[in-house]
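Asks: Pasting the sequence and the predicted model now:
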Amino acid sequence: MKGKITTHELNYTPPLDWAFFLHYLGTRATAGVEAVEGERYVRTFALGKAVGTLTLSHHPTDTRLLVTIRGNVGTQTETILGRVRRMFDLDIDLSSVHAVLGIDPHLAPLLAASPGVRVLGAWSPFELLVRTIVGQQVTVKAATTIMGRIASRLGKPVDALNQGGPLFLFPTPRALADGNLEAIGMPSKRVLTLQNVAQAIADMTIPFPEPDNGNLDGVKEALLKMPGIGPWTVEYFALRALRDADAWPGTDLVLRRILEQHESAYPPIDTDRWRPYRGYAAVHLWNKASQEQRNNSTGNVNNAKP
C-alpha cells in the first residue's frame, strides 16, 4: 500500500476510558481487517477512492486521541477524522449523561467506578450491521471467528504496511450479497438473512446511511421489515452505528438477566428514567457483566452481545 503517512490529534471532553475501548475492540476485532496491538487499535479502511490503514492510540498525558493515516486518501482526511470521532464518541460531554443516569441508585455506582465509559460506534455502519446479524444467538468468540472467515473469503486484499498487520478491506455489500458463504459457520437461515440484507443495501432498497446523513427511523423501520431481523438487532445497530443514544436492546439476554435480578429492588428499575441516554445505561450494564465475567473466569455472560 503506497501513500503518505500523516498523524492527527482529536480532542475530547474528559473522561474517556481508553482501556474500555481497547478491551471491547480486542475481543471483537475481525481478523485481517482490524486488531488491537498493545495500546493501539489498527484497521483498514476504504472511503470512496481512499484506501489505507488507521492506527489509533491515546496521548500519554493529554485528552487527545492520536490518529495515524496511511494510504492514498486524497481530500478525504477530514471525513476520515469525522468518522473516527463518531466511532469513539468523542463529541459527547459525559456530564449530561451522568446528570441523568447518576440519579438512579442502580447506575450511580457503575458511573462512579467507570466514569469514562462511552458508546463505541462503528467505522462502517454496514460492517457493524453484518457483525450484529452474525452475532445473533452466538457467543462473542464465535461471532468474531465467523467475521474473520467472511473477511478472508470475500474481502479485498490490501498490501500490509507491517508484518502481521491488517490484510483485507471488509467486503462491500455487493461482495457479501453475491459471495459464497457455504460452510462459513452460520445456520442457513442466518446466511440467507445476511445476504438478503446485503443485497437490499447494495440495491439501495434500504435507505442505508453513511455517518451523519441518515434517516435513523427510516433505516430502523426498513430493517425490521427484513426476514430474520428483530428488535434486538435493530436497537443494537441503532445504538452503535446510528448513534441513537436512547436505543434500548431490551431483549438482550444480559440486560434481561440484570433487570430480573433487580426485580425486587427499591426503588424498582424503570428504564424510562434513563431517557434520553438508555443506550449509555446499556453499555454500563454490559460493562459490569463483562467485568464480573473476567473476575469470575467462569461462564460467558456476554454471549448475547456481538
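Replies: The structure has been received and is ready for your questions.

Asks: contacts and neighbour counts: CA atoms only from here.
Replies: Fine.

Asks: Which parts of the protein are strands?
Replies: According to DSSP state E, the chain carries its strands in the segments 4-11, 34-37, 40-47, 50-58, 64-72, 156-157, 168-169.

Asks: what's Ala142 in contact with, if anything?
Replies: Shown in contact with Ala142 (C-alpha atoms under 8 Å, 6 or more residues apart in numbering): Gly135.

Asks: residue ranges of the helices in this structure, please?
Replies: With helices called from DSSP state H, the chain shows them at 18-26, 77-87, 94-101, 108-113, 125-134, 140-154, 173-178, 188-202, 216-224, 231-240, 253-261, 278-296.

Asks: can you list the ones you listed in CSV and add distance to Val36?
Replies: What follows is the helices of the chain, written out as CSV (distance: least, C-alpha to C-alpha, whole Å):
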stretch, distance to Val36
helix 18-26, 5
helix 77-87, 15
helix 94-101, 25
helix 108-113, 24
helix 125-134, 17
helix 140-154, 14
helix 173-178, 25
helix 188-202, 26
helix 216-224, 30
helix 231-240, 19
helix 253-261, 25
helix 278-296, 18
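
Asks: Use this one as the comparison:
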Amino acid sequence: MYECVERCVRAVQSKDARFDGWFFTAVLTTRIYCRPSCPVVPPKVKNMRFYPSAAAAQQAGFRACKRCRPDASPGSPEWNDRADLVARAMRLIADGVVDRDGVPGLATQLGYSVRQVQRQLQAELGAGPLALARAQRAQTARVLIETSDLQMADVAFASGFSSVRTFNETVQEVFALSPTELRGRAHRGSHPTAPGTISLRLPFRAPLTPDNLFGHLIATGVPGVEEWHGGAYRRTLRLPHGHGVVSLRPTPDHIACQLSLTDQRDLAIAISRCRRMLDLDADPVAVDELLSEDPVLAPLVAKAPGRRVPRTVDGAEFAVRAVLGQQVSTAAARTHASRLVQAYGEPVDDPAGGLTHLFPRMDALAGLDPETLAFPQSRRTTLTTLVAALAAGEIDLGAGSDWDRAREQLAALPGVGPWTVESIAMRALGDPDAFVASDLGIRYAARDLGLPTAPKALIAHARAWRPWRAYAVQYLWATGEHPINRIPAE
C-alpha cells in the first residue's frame, strides 16, 4: 500500500487508524516517522515519505514519533493473511528466529538461501532481516524500560542486544531519548504492578467483538493450562528460554496484557504469540465489507462486527487437541486433554491463579501408551501417528510453516479428514481462508439460515467469501447457543 502515495496521503490527512501498521509516514523536515493516525497536524504533502515498515524508516534515518509511538501500532495484516516467503519470514522474525538462530537459521527454516531471503525482504519491506529484527529489539527494549524495574543492562540483554553500548545507541537513535529518559517519562503517574510482572497494552484495529474470541478460548480451555480468572483469560506459555503465564483482558480499545516470564528474553516472542492467538493484526473492515456482500451474512456482521478467529500459541498443541476433539463434545475433548496434561505436562507455579502445567512437549507425548487412552483404537492410532510426526519434525505447524504442504502432510495421516485439517489450518496455521464445511455447528447454522448444508454445496456457496472464510465460520458459529459464543460471567 505504501507505494500508492495518494491513498497514503488521504489516510494521514484523515488520521485514519485503520491504516496503522499498514505503512509509516516519515517527515523530511523533522526526520520523524509516525503512524497514519498521529494526532499532530499533518505535514505538507511534499515533505511526506512512506515506508512499508518501521525498520525501513529507521534505516532511512528517521526516528519514532514520541506522540503516536508508531513502533507500538498493530502489525500489518499481510503477515498473517499470506503464505508466501515474505509473510512466512515476517512471522518467524516476530517469533524471534533471527535473534536465536541468525539469518542463516531463518533461511533454513524457510527453505531458501540467505541471499534470496534478504533480497525479497529488501524488495518488499525496504529492510533486510537484521534490520527488521533490530526494530523488534528496540520495541521490546522500550516495553521493558517502561513496564519493568529491571536494571538497564538486564533490559539490554533481555531485549536481544549483544552489548549495553549497542542497546543505548539503538534506543537513542530510534526514540531520540536515552533509556533513562524513556523510563522517567513512563513512570510519571504510572501504577505499580506485581514483582516480576510486565503489564502492557496490545493494540488492535477496531472494531473488535470479543465474545466469540474469548468465549471460544475459555469454553475449550484445558484445565491446568488455561482458565478464566478475575475477568481475564489466562494460560501457560512454553517459550524458547523458559516458560511464562499470560493474562489477557478485553477492554474497549485494547487488550490488557500481563506477562510473568522466567526469562525476559522471551518477551517479544510471548507478545507476538499472544497477538497471533487473538488475531489482533487482522483488518476487520476489509473482512466485514466482503462478507457483508452476502445478504445472508450481512445481518450477522452488522450485529457484531469485527469478529476475530481464535488461534493458538502453539501449533503442535492445537493439532493434538483437534484430534482429541474428533466426534466428541467440547467437555469430553477437554477431559481427554486434561488427562494428557496431568500425565505428561511439566508442572508450573502460579501464585496469581490456578494454572498448574505446561501443555506436554511432543517428544514427551511420543512415549505415551496408547492403551491408556480412553477412546477408540482408530483415534489412538491417529493421535500417536500425529504425535510421532510432530516430534520428529516431519510436519511443521510453526509460525513460518508452508500452509499447503502442512495440509497435504496432515491429510496423509490415518484418521485425519477435512474437518481436522481445516480446523488446524484455521487455528494453528492461521490461514484466514480455512473452512470447516463439515463441522456440525456450521451445518446447523447453514440450515437455520437457508444455506446449503451438504459440505460440497456449502463450499461452492462460500467461494464468494474468499479469502476470509475462516471469519465467515465465526459469524456462522455465533448463531448458536454454544458457550464458545459468550464470555462467562464471574
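Replies: Ah, there it is. Just so you know, these numbers come straight off a predicted model, no measurement behind them.

Asks: ok so, going back, and among the strands of the first structure, the most buried is which?
Replies: Of all the strands of the first structure, strand 168-169 has the most neighbours on average by mean count of other C-alpha atoms under 10 Å, namely a mean of 24.

Asks: one step back: ranking the helices of the first structure by burial, who's on top?
Replies: helix 231-240 (a mean of 23).

Asks: before we move on, the earlier item: select, out of the strands of the first structure, the one closest to Gly179 of the first structure.
Replies: Of all the strands of the first structure, it is strand 156-157 that lies closest to Gly179 of the first structure, at 12.2 Å by C-alpha to C-alpha.

Asks: The second structure: matching residues for the closest one?
Replies: Strand 156-157 of the first structure corresponds to residues 346-347 in the second structure, going by TM-score structural alignment.

Asks: same thing with stretch 234-242 of the first structure?
Replies: Under TM-score structural alignment, the match for stretch 234-242 of the first structure is residues 421-429.

Asks: just so I know, which of the strands of the first structure lies nearest Trp232 of the first structure?
Replies: That would be, of those and by C-alpha to C-alpha, strand 34-37, which comes in at 25.0 Å.

Asks: counterpart of that closest one in the second structure, which residues?
Replies: The alignment of strand 34-37 of the first structure onto the second structure (TM-score structural alignment) spans residues 226-229.

Asks: what does Lys4 of the first structure align to in the second structure?
Replies: With TM-score structural alignment as the criterion, Lys4 of the first structure matches Gly196.

Asks: looking at it, its match is touching Gln258, isn't it?
Replies: No. When contacts are counted by C-alpha atoms under 8 Å, Gly196 of the second structure is not listed as touching Gln258 (10.1 Å).

Asks: Could you check what's spatially nearest to Leu128 of the first structure, not counting adjacent residues?
Replies: Excluding the flanking residues, the one nearest Leu128 of the first structure by C-alpha to C-alpha, 6 or more residues apart in numbering is Ala122, at 6.2 Å.

Asks: dump the residue contacts of the one you found.
Replies: For Ala122 of the first structure, the contact set (C-alpha under 8 Å, 6+ apart) comprises Arg86, Met87, Leu128, Arg240, Ala241.

Asks: repeat for Pro171 of the first structure
Replies: Contacts of Pro171 of the first structure by C-alpha under 8 Å, 6+ apart are Ile150, Ala151, Leu154, Gly155, Lys156.

Asks: Go through the residues you listed one by one and say which ones hold in the second structure.
Replies: Among the contacts of Pro171 of the first structure, the ones still in contact in the second structure (both residues aligned by TM-score structural alignment, their matches' C-alpha atoms under 8 Å) are Ile150, Ala151, Leu154, Gly155, Lys156.

Asks: what about the fourth one, distance to Arg174 of the first structure?
Replies: Translated: Gly155 of the first structure. 11 Å (C-alpha to C-alpha, to the nearest Å).

Asks: Could you do Leu90 of the first structure as well?
Replies: 31 Å.

Asks: so what's the aligned partner of Asp402 of the second structure in the first structure closest to, chain neighbours aside?
Replies: Under the alignment (TM-score structural alignment), Asp402 of the second structure maps onto Asn215 of the first structure. Excluding its sequence neighbours, the residue lying closest to Asn215 of the first structure (C-alpha to C-alpha, 6+ apart) is Pro209, at 7.0 Å.

Asks: wait, isn't Asp288 of the second structure in contact with Pro305?
Replies: Yes. Asp288 of the second structure is within contact range of Pro305, at 6.9 Å (criterion: C-alpha under 8 Å).

Asks: centroid residue for the second structure?
Replies: Arg276 (0.7 Å; C-alpha atoms, centre = their mean).

Asks: For Gly345 of the second structure, see how far away that one is.
Replies: From Arg276 of the second structure over to Gly345 of the second structure the distance is 23 Å, taken as C-alpha to C-alpha.

Asks: what does Leu324 of the second structure give?
Replies: Counting by C-alpha to C-alpha - Leu324 of the second structure and Gly345 of the second structure are separated by 16 Å.

Asks: Same question for Arg339 of the second structure.
Replies: To Gly345 of the second structure, Arg339 of the second structure is 9 Å away according to C-alpha to C-alpha.

Asks: Can you report how many residues lie near the closest residue to Gly354 of the second structure other than its chain neighbours?
Replies: In space, Gly354 of the second structure comes closest to Gly224 once its chain neighbours are excluded; the distance is 6.9 Å by C-alpha to C-alpha, 6+ apart. Using other C-alpha atoms under 10 Å, Gly224 of the second structure is surrounded by 20 other residues.

Asks: surely Gly224 of the second structure meets Thr356?
Replies: Yes. At 4.7 Å, Gly224 of the second structure and Thr356 qualify as touching, with contact defined as C-alpha under 8 Å.

Asks: ok, back up a step: out of the kept ones among the contacts of Pro171 of the first structure, flag the one nearest to Leu194 of the first structure.
Replies: Distance to Leu194 of the first structure, by C-alpha to C-alpha, is smallest for Ile150 among these, at 11.4 Å.

Asks: Hmm, that closest one is touching Ile184, no?
Replies: Yes. Ile150 of the first structure is in contact with Ile184 according to C-alpha under 8 Å; the separation is 7.3 Å.

Asks: Identify the residues contacting the closest residue to Pro223 of the second structure other than its chain neighbours.
Replies: Counting by C-alpha to C-alpha, 6+ apart, Ser338 is the residue found nearest to Pro223 of the second structure once chain neighbours are left out, at 5.8 Å. Ser338 of the second structure is in contact with Val222, Pro223, Gly224, counting by C-alpha under 8 Å, 6+ apart.

Asks: Next: Leu181 of the first structure.
Replies: Ile150, Val191.

Asks: Next, work out how far apart it and Lys189 of the first structure are.
Replies: 12 Å.
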